[in-house]
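Q: Build the 3D model from these lines:
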Amino acid sequence: MKIISDPLELKEHLKKSNSSVGFVPTMGALHEGHIALIKRARQENEIVVVSIFVNPTQFLAGEDLDKYPKKDDADKKICELSGVDVLFFPTAEDMYSNDEVKICAPNVRGYVLEGATRPGHFSGVLRVVMKLLNIVSPTRAYFGKKDAQQLNLIRLMVKQFFMDVEIVPVDIVRDSDGLALSSRNVYLSKAQREEALKIPKSLYAASKLISKNILDTVKIKEEMHAILSPLEIKYVEVLNRDFEVIEKVQIGNTVILVEVIVGKTRLLDNIWL
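A: Just a heads-up that it's a prediction; the model follows:
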């Protein structure tokens, strides 16, 4: 496995090959969810590139940038064992300059749901993803469905900027107790983790209602709120896959999304129907 930190060096390295490239962008602290992305990329491409970069532009003032989990040595070993060909490991100085052209999230879709309480967050996400995709020029880029709003906006950016890359969504990986894997789960105490299990329970209850042909989104959200209580609920929403509000679940075109705060930890989860 080759480790590269300089963006131009990585571009030059990848230019030498005419092979298909699968790209997995991460912020490190790798877990089984990331490994699932890497495995999918390995199956579908001749070269696999993983980036590890804790992107400062997507963190708001007072958020956990300085405390974000870092496991550099373990991450490198995981990448090596997972068959990664190139690990891109830049610094903020490698990625950003003092006077930058910026990309902004859309005025509506970038400022609802998670964007409503984290204004500017998705502008930072799109900014770094645009840079990474331009550096790697992958055939396919792999993103987890857990960050569904992020995935939706990245796909929108790729479409609207006519970018030549296939965005591949990969299913959520869950721990044995049902909690969606996240690098931020390490922040949870044992008691908080027990409370966090209300999140997958609420999504399971929603899917159970839908299996009984109860498709009214108001009823579904009421049931989920009751299960999630007394957690701090940022949102519970039932949307179509274009992230538009719907009154009835549309099988094959629906996402149910949850964001809650457990202790001081923000947790996201969803199901695609």
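
Q: drop to CA atoms for contacts and neighbour counts, all remaining ones
A: OK.

Q: three-state assignment of Pro25?
A: strand (DSSP: H, G, I helix; E, B strand; the rest coil).

Q: Please name the nearest non-neighbouring residue to it.
A: Ser51 (4.8 Å; C-alpha to C-alpha, 6 or more residues apart in numbering).

Q: Okay, and that neighbour sits in which element?
A: Per DSSP states H and E: Ser51 is located in strand 47-52.

Q: Would you agree Leu87 falls within a strand?
A: Yes: Leu87: assigned to a strand according to three-state DSSP.

Q: how far away is it from Asp72?
A: 11 Å (C-alpha to C-alpha, to the nearest Å).

Q: higher neighbour count, the two?
A: Leu87 (24 against 14; other C-alpha atoms under 10 Å).

Q: Now do the contacts for that one.
A: Leu87 sits next to 1-4, 49-52, 76, 79 when contact means C-alpha atoms under 8 Å, 6 or more residues apart in numbering.

Q: Sequence B follows; please return its structure for comparison with A:
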Amino acid sequence: MNIIRTKAELRALTEGWRREGKTIGVVPTMGALHAGHLSLVEAACAATDRVIVTLFVNPKQFNSPEDLAKYPRTEHSDAEKLAPYGADILYVPDGAQMYPEGFATTVSVTGVSEALCGATRPGHFDGVATVVAKLLLQTDADQAFFGEKDYQQLQVVRRLAQDLDLKTTIVGCPTVREDDGLAMSSRNLRLSAGARVVAPIIRETLSQAAIEISEGSPIETALQGARSRLTKAGLGEIDYLELRGDPDLTVLTTADRPGRIFVAAWLDGVRLIDNIPVHATSQQERLLEPAE
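A: As a prediction, the model looks like this:
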């Protein structure tokens, strides 16, 4: 696996692949790779001829300079983790490659970006959309692979690819979890041992609320109960805990179509996010069934 650091080097390789008729997949990351990232690499290698993994800690999507400074930089170990998986290139641009002097363009996606993390992290998805648009163009990718743990991000990227007429197909891949149910995240490395014991309550609580809603419990009642369980377990501020439609992320007041429960909560100074699908309630499903 080659490590490439400039757009010129990258373009020379991708142009050669195109002349050979090869398809290209990309897995955009900010490093600190874990099994979730590696599952995306596996999916990319299975679907395309050549695979690029990108590693760039994007300053434009951080709301806090402190959070940016704390984000783990682990290029050497990331390269070692990738070695067995068959990726062709690890693309590691620096800030000058991504945002050269005079850079003045922002990609902004409305609608799906505005609630949830968009409401609590102003400007975050502008930073995501801008860097992803650049990476898709730089890598000339046919397919790009993103995890469903960052489900709102996935929908933002799908929208920008569609609206900007990019040729890249955006592929969503299932959330990968630890054995205890905690969604894998690079931020998990920052949890203390005690907080790490508490963290799986997030998945447990979302699952319980999803069952309650699918069995007909009022949405607000189920979500209030979930919020109470998280607070009692020791989580701090909860940025949001909401049921949203899938995939448009509009607010659902009745579970009459597919949705997802989304949560962002703080634990031990670390912001953790997760989501889980919720199916239509049994009553609603019966109402929607065609008459005999």
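
Q: hmm, back to that, need the contact partners of the strand holding Ser51 of the first structure.
A: Strand 47-52 of the first structure has contacts (C-alpha under 8 Å, 6+ apart) with 19-28, 38, 41-42, 79, 83-90, 136.

Q: Drop anything exposed from these.
A: Taking 16 or more other C-alpha atoms under 10 Å as the criterion, what is buried in those is 21-28, 38, 41-42, 79, 84-90, 136.

Q: for the closest residue to Ile170 of the second structure other than its chain neighbours, helix, strand, or coil?
A: Sequence neighbours aside, Ala144 is the residue nearest to Ile170 of the second structure in space, at 5.0 Å (criterion: C-alpha to C-alpha, 6+ apart). Under three-state DSSP, Ala144 of the second structure falls in the strand class.

Q: quick one: contacts for Ala144 of the second structure?
A: Contacts of Ala144 of the second structure (C-alpha under 8 Å, 6+ apart): 25-28, 44, 136, 168-171.

Q: Just the residues you listed: which are in strands?
A: 25-28, 169-171 (DSSP state E).

Q: now, which of the residues you listed sits nearest Ala115 of the second structure?
A: The shortest approach to Ala115 of the second structure among those belongs to Ile170, at 21.2 Å (C-alpha to C-alpha).

Q: just to revisit the earlier point, next, count neighbours for the residue nearest to Pro25 of the first structure.
A: By other C-alpha under 10 Å, the residues close to Ser51 of the first structure number 22.

Q: Show me what it aligns to in the second structure.
A: When the second structure is aligned by TM-score structural alignment, the residue opposite Ser51 of the first structure is Thr54.

Q: do Lys76 of the first structure as well
A: Here Lys76 of the first structure is matched to Ala79 in the second structure, going by TM-score structural alignment.

Q: Which positions in the helix or strand where that match lies come out as buried?
A: Element membership for Ala79 of the second structure, per DSSP H and E: helix 75-82. By neighbour count on 16+ other C-alpha under 10 Å, the buried set for helix 75-82 of the second structure is 75, 78-79, 82.

Q: any idea how far it is from the chain center?
A: Centre-to-centre, helix 75-82 of the second structure and its host chain are 20 Å apart (C-alpha atoms, centre = their mean, to the nearest Å).

Q: Could you do stretch 101-115 of the second structure as well?
A: Remark: stretch 101-115 of the second structure is offset 17 Å from the chain centroid, using C-alpha atoms, centre = their mean.

Q: I'd say Glu75 of the second structure and Leu33 touch.
A: No: if you go by C-alpha atoms under 8 Å, Glu75 of the second structure and Leu33 don't touch, sitting 9.0 Å apart.

Q: mean deviation of the helix holding Ala79 of the second structure from the first structure?
A: Once fitted to the first structure, helix 75-82 of the second structure is off its aligned match by 1.1 Å on average (mean C-alpha distance after the TM-score superposition for the first structure).

Q: by contact count, what packs against that helix?
A: Packing partners of helix 75-82 of the second structure (3 or more C-alpha pairs under 8 Å, 6 or more residues apart in numbering; DSSP states H and E): none among the helices and strands.

Q: And the strands in the first structure?
A: In the first structure, the strands defined using DSSP E lie at 2-4, 21-26, 47-52, 86-88, 140-144, 166-170, 232-240, 254-262, 265-272.

Q: Serialize those strands to a markdown table and add fields for distance to Leu209 of the first structure.
A: Output for the strands of the first structure, formatted as a markdown table (distance: least, C-alpha to C-alpha, whole Å):
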| stretch | distance to Leu209 of the first structure |
| --- | --- |
| strand 2-4 | 48 |
| strand 21-26 | 35 |
| strand 47-52 | 39 |
| strand 86-88 | 44 |
| strand 140-144 | 25 |
| strand 166-170 | 25 |
| strand 232-240 | 13 |
| strand 254-262 | 13 |
| strand 265-272 | 13 |
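
Q: between those strands, which one is nearest to Pro119 of the first structure?
A: Proximity to Pro119 of the first structure (C-alpha to C-alpha) singles out strand 232-240 among the strands of the first structure, at 13.8 Å.

Q: What lines up with Glu212 of the second structure in the first structure?
A: Using TM-score structural alignment as the criterion, Glu212 of the second structure maps onto Leu209 of the first structure.

Q: Count the neighbours of that match for me.
A: Neighbours around Leu209 of the first structure, by other C-alpha under 10 Å: 16.

Q: From His225 of the first structure, how far out is it?
A: Leu209 of the first structure is 14 Å from His225 of the first structure, by C-alpha to C-alpha.

Q: cool, and Val24 of the first structure?
A: Applying C-alpha to C-alpha, the value for Val24 of the first structure to His225 of the first structure is 34 Å.

Q: Dead centre of the second structure: give me the residue that sits there.
A: Centroid-nearest residue in the second structure: Asp150, 2.6 Å away (criterion: C-alpha atoms, centre = their mean).

Q: and the aligned partner of that residue in the first structure, what does it touch?
A: The alignment partner of Asp150 of the second structure in the first structure, by TM-score structural alignment, is Asp147. The contact partners of Asp147 of the first structure, by C-alpha under 8 Å, 6+ apart, come to 268-269.

Q: and Asp147 of the first structure, how far is that from Val108 of the first structure?
A: Asp147 of the first structure sits 18 Å away from Val108 of the first structure, going by C-alpha to C-alpha.

Q: now do Ser176 of the first structure
A: Per C-alpha to C-alpha, Ser176 of the first structure is found 36 Å from Val108 of the first structure.
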